[in-house]
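Asks: sequence first, then the predicted structure:
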Amino acid sequence: MNYRRLVRVSAGYDLVVTAAFVTPWTYELLRQALSAVGLALGLGAMPATDPTATMYADLMGSIVVVWAVLRLIDPHPVLGLYDGVARMLFAIWEAYAAVHGATGLLWGFFAVEVLFGVLQLAPWLSAHPPWPTRSFTARLRRSSRGSTP
């Protein structure tokens, strides 16, 4: 799979998984569904929410949906780099939450975050980056000016 396609596939996954977090009503439906699945699998239910927690879930969902649409429209390699870093951060906090008593369903999401994170970061750490340039900083400079590879 080429790198741009990988960036687009990871964006599609994000869009599908986080779209329900965008509104309080869809988030509540998703929370109830995940609770039922978690209880059926013995992994624990999602906690009850309050308006503040719901607002943070909606904020996160809104940002991730916009980020996913951006990567679907323009799967620029440097966006894959940024997404890989973000995924590793998400994975850390999912593991932290799961270890501290959150539903075990998080381990499934953790696995996907790590997988996409490693796949998107690996080319940047290898001798064969997603597109040929002289250095990592040159890639970042070029991408910040909006040029394409």
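Replies: Arrived safely.
Asks: for the rest of this, base every contact and every neighbour count on C-alpha atoms.
Replies: Will do.
Asks: and G80, which of the three is it?
Replies: helix (DSSP: H, G, I helix; E, B strand; the rest coil).
Asks: isn't it right up against L119?
Replies: No. Applying Cα atoms under 8 Å, one finds G80 not in contact with L119, separated by 9.3 Å.
Asks: below is structure B, check it against A:
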Amino acid sequence: MSPNAFHRLFRISAWYDVLITWPYMTPVTLGVMWTTLNSAHAASGLTPLPVLTVYGTLFANFFGTVVIIWSVVRLRLNDMRLARYDAAGRWLFSTWMLYALLNGASPLLWGFLAVELCFAVLQSLPVKTPAP
């Protein structure tokens, strides 16, 4: 992959994380998102999501906060070396999503897994060294 393409990919992945993760940052935004997802489940004929407990909310808020901070760091520092760390995180997130899916998690998670795997693979590819 060319350095320019890798740089664009790196920035797109960070913006994707901001877009997808911000609702997890606060109990209020998480509640709204959870209600919306539950409505999507009902409309699709899927089983309802479990009740969001205080512990689920706490860990979702931890997740949202850490991912948003990590995304901002990647965008602000603009250091493509961070893409390799991000790829490692995406491989791990993909593993946990697959585990959840195999244990009855919402099938809507397959879409998020597909995106995570795409970014994991692409951010793991070698980058061409520019000619001197």
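Replies: Happy to help now that I have it. On a predicted model such as this, the values are computed, not experimentally measured, just so you know.
Asks: helices of structure 1, residue ranges please.
Replies: Using DSSP state H, the helices of structure 1 run over residues 3-18, 24-40, 51-73, 77-99, 106-125, 136-144.
Asks: what stretch of structure 2 lies opposite the fourth one in the alignment?
Replies: Going back to what we said before, that points to helix 77-99 of structure 1. Using TM-score structural alignment, the residues of structure 2 aligned to helix 77-99 of structure 1 are 80-102.
Asks: centroid residue for structure 2?
Replies: Nearest to the mean C-alpha position of structure 2, counting by Cα atoms, centre = their mean, stands D17 at 5.2 Å.
Asks: please name the residues that touch the counterpart of it in structure 1.
Replies: When structure 1 is aligned by TM-score structural alignment, D17 of structure 2 is paired with D14. Applying Cα atoms under 8 Å, 6 or more residues apart in numbering to D14 of structure 1 gives the contacts 64-65, 68.
Asks: recalculate using a threshold of 7 Å.
Replies: 64, 68 (Cα atoms under 7 Å, 6 or more residues apart in numbering).
Asks: for V99 of structure 1, see how far away it is.
Replies: Note on D14 of structure 1: its distance to V99 of structure 1, by Cα to Cα, to the nearest Å, is 23 Å.
Asks: circling back: could you list the buried residues of the match of helix 77-99 of structure 1?
Replies: Neighbour-count burial for stretch 80-102 of structure 2 flags 80, 82-84, 86-87, 90-91, 93-94, 97, 101 (criterion: 16 or more other Cα atoms under 10 Å).
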